[in-house]
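Novice: Next input, structure requested:
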Amino acid sequence: MPTPDDVYRAAPPAEPDAAQHRTRTRAWVARAWSEVWRLGAAFAFSVVVVGAVGWEADTGQRQITPDQLALDLLVGLVALGLVLLRRRAPTTIALLLSAATAVSTFAVGPTTLAVVSLSTRRGWWRIVLVGLVFSAAGWTYGQLYPSVDPMSTLVELVGSVVVYALLVWIGAYIGLRREHLRSLHERVATAEREQASRVAEARANERARIAREMHDVLAHRMSLVAMHAGALAYRTDLPPEQVAESAALVRDSAHEALGELREVLGVLRGLDGPSSDDEATGQPAPEGPQPTLADLPELVRSASEAGTAVRLAADSVYLASLPTAVSRTVYRIIQEALTNVRKHAPEQPATVELRGARGRGLWITVTNPTVAERLPVAGRDVAPAAPPSGLGLIGLSERTDLAGGSLSAGESDGRFVMQAWLPWDP
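Specialist: You can find the predicted model right below:
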């Protein structure tokens, strides 16, 4: 029986991704084609120059022997091979090919290609050095293959300088254009990276917002469940009627927590678009819980039923005239503050105070007596407090910061005071 290692060794190697293979093939073909047409252009230019020199030799205007013409062609073919190395050693190849034009007109085409390639890098001292060799090679060619016209040497020297300057200008233009295109590609890549970073940041912020929403929604309900369940577990002296009432409160609180969790999950599903079930039924996805101060009396009632007596000191104007976003934030702050009271100071009363004015801002103050140690009551144990998550005050600080406000919390004179300020635009 073959072992897993034998099966692994017998398995064929994974084929590369087809798209990447096509991309590499296209890139290789593009590079090969760019090299072929440049060599073809250099060869054609060399043929034209050799043809002109051969015409001068046939008409007697220049003294060239057949052996010299053969040497010209041989050096030119070597130059065509050397020009392939111009990208690895641009200065050296340009110097060698420029020197080769002293004995070979067929090397003019490869030399032209090498000079243009060198000029694209715009290393000016290298360009000047190659230019001196290029001009000296042109003068040397005039001395080795003299023309019958005595002025032809001076004309060829001036012409070589002008031609070299033209080649440098062409190469510098190509180099600048390449740099410009490269900068555009870098800008596009940078913009794409920044866009991806902004999308990732927005996604992280949205996840953090949903996490805060889930914490605020579920912590309130689950603290009620923990409170009543703890009472049932540790209060063995309760009459059957009170046990049934507490069990019903646990059941109702659990159902409400599940319902609110379902709504939050609906928000999460809405981030990726409607689900197939929503499309099939034609019903919109459930919206997330968005309570406001209009729901504050219900929050106070549920907290009182859980054993935390809440005294609300607020004018009814706050329940109606606040902007929706501010009202929602105030509700969440009070909800989380009462949840913390149940966790850290169970069965202690809490005071919620709202004060402020339009244009000056709104202050939310929640206070409760601190509890140093929970002492057992005679004849029964004390239910443990709900475990702290360590995220309550952090979430409240983040929520108030996002709303443009501030939050402070701490103990003072035996009471724990949490105070938040939110802007209230006129």
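
Novice: C-alpha from now on. contacts and neighbour counts both.
Specialist: OK.

Novice: Residue most distant from the centroid, the chain?
Specialist: Centroid-distance maximum for the chain: residue 60 at 71.9 Å, with C-alpha atoms, centre = their mean.

Novice: quick one, strands of the stretch 51-200 of the chain?
Specialist: Ranges of strands in the stretch 51-200 of the chain, per DSSP state E, counting those that start in this stretch: none exist.

Novice: let me redo that: the stretch 201-350 of the chain
Specialist: 310-313, 350-357.

Novice: Quick one: name whatever helix or strand follows the last one.
Specialist: Next in sequence after strand 350-357, counting helices and strands by DSSP states H and E, comes strand 361-369.

Novice: After that next one, which helix or strand is next?
Specialist: The helix or strand immediately downstream of strand 361-369 is helix 392-402, counting by DSSP H and E.

Novice: quick one: buried residues of that following helix?
Specialist: 392, 393, 395, 396, 397, 398, 399, 400 (16 or more other C-alpha atoms under 10 Å).

Novice: can I get these in a markdown table with distance to residue 312?
Specialist: Supplementary listing: those in a markdown table, determined by distance: C-alpha to C-alpha, whole Å:
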| residue | distance to residue 312 |
| --- | --- |
| 392 | 21 |
| 393 | 21 |
| 395 | 23 |
| 396 | 20 |
| 397 | 22 |
| 398 | 25 |
| 399 | 22 |
| 400 | 21 |
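
Novice: Residue 281 and residue 262, how far apart?
Specialist: 18 Å (C-alpha to C-alpha, to the nearest Å).

Novice: neighbour-wise, which of the two wins?
Specialist: residue 262 (16 against 8; other C-alpha atoms under 10 Å).

Novice: so who does residue 99 touch?
Specialist: 133, 134, 137 (C-alpha atoms under 8 Å, 6 or more residues apart in numbering).

Novice: Of the residues you listed, grab the buried ones for ChimeraX.
Specialist: The ChimeraX selection below is limited to those of those classed as buried (16+ other C-alpha under 10 Å):
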select :133,134,137
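
Novice: Residue 61 and residue 149 touch, don't they?
Specialist: Yes: using C-alpha atoms under 8 Å, residue 61 is in contact with residue 149, at 7.5 Å.

Novice: Tell me which of the two has more neighbours.
Specialist: Neighbour count, other C-alpha under 10 Å: between residue 61 and residue 149, residue 61 has more, with 15 against 9.

Novice: in stretch 258-276, what counts as buried?
Specialist: Neighbour-count burial for stretch 258-276 flags 260, 261, 262, 263, 264, 265, 266, 267, 268, 270, 274 (criterion: 16+ other C-alpha under 10 Å).

Novice: run this one through as well so I can compare:
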Amino acid sequence: MTSAAVSEHSWLLPGTLTAPTARARRTLRDWFVDSLCFLAAFGWAVVAWDNSLSAEPAMAMNVGPSWLNEVDFLASLVLCGALWVRRRWPVGLALASLPLALFTVSGDVALLIILFTVSVHRPFPVAASMFGVHLLAIPIYLWLRHDPVMSLWLTVGWILLCLGAVLAWGMFVRARRQLVVSLRERAHRAEAEQQLRVTQARQLERTRIAREMHDVLAHRISLLSLHAGALEFRPDASPEEVARAAGVIRGSAHAALRDLREVIGVLRAETGVAEGAEPERPQPTLVDVPTLISESRAAGVRVSFVEEVADQVELPPRVGRSVYRIVQEGLTNARKHAPGVVVDVRLTGRQGDGLTVEIRNPWPVGVAGQGVGSPAARSGTDIPGAGTGLVGVAERVGLAGGRLEYGRDAGGHFRLAAWLPWPA
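Specialist: I've put the predicted structure just below:
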């Protein structure tokens, strides 16, 4: 079925209108089918007319006065011409041809084609009613056109068989067209849904990369702020200390710019990465946690690190990356809100039991509130934060199927603990 034909018959789907809202242009296939129908109806009309002129009435196809045969032939020509508009007004044409069905023999094929069109283009109740109305014309037709050879009951049976076959065939064609249109619509819907899923996966991937970069930049910028604050409040520092701090600031700034440039390149790409693919950068895992601890210690943060993780080689990369981000966020929060305290980092777990990450630091003295205070604020060196770090950690742990706990414990420490599943 061509696209134009599909648009023409799309109103046949269940639950839609009973008539097309816009008439589609007749296709080449429609012209071919209509021409065949016209030729078949006209050929039958010529054969019936020629038979009515037979010299032997017993061999004629119908019996009746001669003037009726002439009117019959003219009526058949009208019905043949009406076949060209049968697609637009099938019900109206079936009703208009009802008076001709009382006596016509030459137009029988044209009448059957009109009724077939009704059964194809209209629901079953409408088609059945049209066939029922034409059945009412059978008694008058048999009275005017009784067959001298075939018995009455055989004639009635033959007429009923022809009408029933046309109705069944038309309903079959209608059901098949509905099925084709439904399958085509389903295919288009599936394609649209697939494109939507790809778009959503791309957006989710970009959001995930942005969340990764929030953790990365927050960590590096906190290091920058810490070293810059040391230079600001230690003007009497030795040249070696100043050079070392400046080197750390320069390295952290270059690393932050590199990471930011790469993530902006990914976010600006017209075609995102495939669904389920890992981001290009960064991809730290559990083995990179010691390096992260070393960077914090070099920045002056006192960190106590304990690692009791068995079978690290078997740890899934996604879990390892989540562990890295959790530790990174914990150290960043400690530098922001509790500078100068000792931060305890502990990693424990094994395959099948899961992996536990625990970060603990003393609650700052003289600071109240629900979150971790910032005694450095009194000196003007506090590091501003967006307040979304722990929210991002909670989302990350939730997506991994783990558990997260954070807040002030009974011992007066701020505790950030997460458990991540590690399948056996």
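
Novice: which one of the strands of the stretch 201-350 of the first structure has the most crowded surroundings?
Specialist: Comparing the strands of the stretch 201-350 of the first structure by mean neighbour count (mean count of other C-alpha atoms under 10 Å), strand 350-357 comes out on top with a mean of 18.

Novice: In the second structure, what range does that one match?
Specialist: Matched against the second structure by TM-score structural alignment, strand 350-357 of the first structure falls on residues 343-350.

Novice: check the fit of that stretch onto the first structure and give the mean distance.
Specialist: Mean deviation of stretch 343-350 of the second structure relative to the first structure after superposition (mean C-alpha distance after the TM-score superposition for the first structure): 1.8 Å.

Novice: for stretch 161-180 of the second structure, same thing?
Specialist: Using mean C-alpha distance after the TM-score superposition for the first structure, the mean distance for stretch 161-180 of the second structure is 1.2 Å.

Novice: and that stretch, how far out from the chain's middle?
Specialist: Remark: stretch 161-180 of the second structure is offset 34 Å from the chain centroid, using C-alpha atoms, centre = their mean, to the nearest Å.

Novice: again with stretch 345-359 of the first structure
Specialist: For stretch 345-359 of the first structure - counting by C-alpha atoms, centre = their mean - the centre lies 42 Å from the chain centre.

Novice: So what touches it?
Specialist: Contacts with stretch 345-359 of the first structure, where a contact means C-alpha under 8 Å, 6+ apart, come from 307-315, 318, 334, 338, 341-342, 362-371, 385, 423-426.

Novice: Please list only the buried members of those residues.
Specialist: Counted by 16+ other C-alpha under 10 Å, the contacts of stretch 345-359 of the first structure give 307-310, 318, 334, 338, 341-342, 362-370, 385, 423-424 as buried.

Novice: quick one: what's aligned to residue 421 of the first structure in the second structure?
Specialist: Aligned counterpart of residue 421 of the first structure in the second structure: residue 419 (TM-score structural alignment).

Novice: how big is the offset of the helix or strand harbouring its match relative to the first structure?
Specialist: Per DSSP H and E: residue 419 of the second structure is located in strand 413-420. Following superposition, strand 413-420 of the second structure is found to deviate from the first structure by 1.2 Å on average (mean C-alpha distance after the TM-score superposition for the first structure).

Novice: and that strand, what does it pack onto?
Specialist: strand 354-362, helix 389-399, strand 403-408 (3 or more C-alpha pairs under 8 Å, 6 or more residues apart in numbering; DSSP states H and E).

Novice: Out of these, the one nearest residue 159 of the second structure is which?
Specialist: Proximity to residue 159 of the second structure, assessed across these by C-alpha to C-alpha, is greatest for helix 389-399 (70.9 Å).

Novice: which strands and helices sit next to that closest one?
Specialist: Using 3+ C-alpha pairs under 8 Å, 6+ apart, helix 389-399 of the second structure sits against helix 317-337, strand 403-408, strand 413-420.

Novice: Now do the shortest one: which elements does it pack against?
Specialist: In terms of contact count using 3+ C-alpha pairs under 8 Å, 6+ apart, strand 403-408 of the second structure is assigned the packing partners helix 389-399, strand 413-420.

Novice: what's next to it, contact-wise?
Specialist: The contact list for strand 403-408 of the second structure (C-alpha under 8 Å, 6+ apart) reads 363, 370, 371, 394, 397, 414, 415, 416, 417, 418, 419, 420.

Novice: Pull out the buried members of those.
Specialist: 363, 394, 397, 414, 415, 416, 417, 418, 419, 420.

Novice: In space, what's closest to the fifth one - neighbours in sequence excluded?
Specialist: On the basis of C-alpha to C-alpha, 6 or more residues apart in numbering, the spatially nearest residue to residue 415 of the second structure that is not a chain neighbour turns out to be residue 360, at 4.5 Å.

Novice: That neighbour is in contact with residue 414, isn't it?
Specialist: Yes: using C-alpha under 8 Å, residue 360 of the second structure is in contact with residue 414, at 5.7 Å.

Novice: quick one: stretch 393-410 of the first structure aligns where in the second structure?
Specialist: Counting by TM-score structural alignment, stretch 393-410 of the first structure lines up with residues 390-407 of the second structure.

Novice: how far apart are stretch 124-135 of the first structure and its match in the second structure?
Specialist: Once fitted to the second structure, stretch 124-135 of the first structure is off its aligned match by 3.3 Å on average (mean C-alpha distance after the TM-score superposition for the first structure).

Novice: and if you look at stretch 325-339 of the first structure?
Specialist: Mean for stretch 325-339 of the first structure is 1.8 Å (mean C-alpha distance after the TM-score superposition for the first structure).

Novice: Could you list the residues in contact with that stretch?
Specialist: With contact meaning C-alpha under 8 Å, 6+ apart, stretch 325-339 of the first structure is reached by 216, 219-220, 223, 290-293, 295-296, 299, 303, 319, 350, 352, 364, 366, 392, 396, 399-400, 403, 418, 422, 424.

Novice: Recalculate using a threshold of 7 Å.
Specialist: With C-alpha atoms under 7 Å, 6 or more residues apart in numbering as the test, stretch 325-339 of the first structure has contacts from 216, 219, 220, 223, 290, 291, 292, 293, 296, 366, 392, 396.

Novice: quick revisit: could the helices and strands packed on strand 403-408 of the second structure go into a markdown table alongside distance to residue 350 of the second structure?
Specialist: Formatted as a markdown table, those follow (distance: least, C-alpha to C-alpha, whole Å):
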| stretch | distance to residue 350 of the second structure |
| --- | --- |
| helix 389-399 | 18 |
| strand 413-420 | 11 |
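
Novice: in stretch 90-98 of the second structure, what's buried?
Specialist: Neighbour-count burial for stretch 90-98 of the second structure, counted by 16+ other C-alpha under 10 Å, picks out 90, 91, 93, 94, 97, 98.
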